[in-house]
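Enquirer: Output the structure for:
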Amino acid sequence: MVFEKVCKILADQFGVAENSLNMDTAFIEDLGADSLDLVELMMSIEEEFDIGEIDEAEAASMKTIGDLVRRIGEDD
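Expert: Predicted coordinates for the structure are as follows:
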């Protein structure tokens, strides 16, 4: 369920098909995200999952959808 919600957010933000995303999809290399995109993504994730603030260093360490899904799962 976390993966599906993350994919929906990414699909909306980056204009890609949800079914084209997988756990290995990289934000920068595959989706072409820049630093502003990543900030907006983290804000959307924080709001959607009510997980509090993801600090800048932690956000920078997340490179793929899988990294993000695992981070959200830690708060469940």
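Enquirer: use CA for all of it now, contacts and neighbours both
Expert: Will do.
Enquirer: all helices for this protein, in order.
Expert: Taking DSSP state H as the criterion, the chain contains helices spanning 2-14, 35-49, 56-61, 65-74.
Enquirer: List the buried residues in the second one.
Expert: Read it as helix 35-49. Residues of helix 35-49 classed as buried: 37-39, 41-42, 44-45 (neighbour count, 16 or more other Cα atoms under 10 Å).
Enquirer: I have a second one here; can you model it like the first so I can compare?
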Amino acid sequence: MADNKKTEIFNKVSEIVADHFDVDRAKITDDLNLKTDLDADSIDFVEFVLELEDTFGEEINDEDAEKLSTIGEVVDYIAEHTAN
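Expert: Predicted coordinates for the structure are as follows:
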């Protein structure tokens, strides 16, 4: 069941990344680095985090957001911090 939840989260996060950073959805993997692979600046990253919060209804504090580098880390964080 947890794998289904993570797959669902990954799909939603991928949509956000594809739209926000104009990236081909097929190129989005767990290992994709938000800061280096997407060349996201701090404003892009903050907007991305805000969009995640809106989508998943969960606040991501600044300290935690700083630690999120890859899509996989974002998916794991959301899976751990959202209700089933």
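Enquirer: quick one on the thing from earlier: and which of the buried residues of helix 35-49 of the first structure is nearest to residue 58 of the first structure?
Expert: Using Cα to Cα, residue 42 comes nearest to residue 58 of the first structure of those, at 10.4 Å.
Enquirer: my guess is the closest one contacts residue 55, does it?
Expert: No: Residue 42 of the first structure is not in contact with residue 55 according to Cα atoms under 8 Å; the separation is 9.3 Å.
Enquirer: wait, what's in contact with the equivalent of residue 2 of the first structure over in the second structure?
Expert: In the second structure, the residue matched to residue 2 of the first structure (TM-score structural alignment) is residue 9. Neighbour list for residue 9 of the second structure: 75, 78-79 [criterion: Cα atoms under 8 Å, 6 or more residues apart in numbering].
Enquirer: Same list, the helices of the first structure, but as TSV with distance to residue 27 of the first structure please.
Expert: As requested, the helices of the first structure are arranged in TSV below (distance: least, Cα to Cα, whole Å):
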stretch	distance to residue 27 of the first structure
helix 2-14	9
helix 35-49	8
helix 56-61	11
helix 65-74	7
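Enquirer: closest one to residue 21 of the first structure among these?
Expert: helix 2-14 (6.6 Å).
Enquirer: tell me the average deviation of that closest one from the second structure after fitting.
Expert: Average distance, helix 2-14 of the first structure versus aligned residues of the second structure after superposition (mean Cα distance after the TM-score superposition for the first structure): 0.4 Å.
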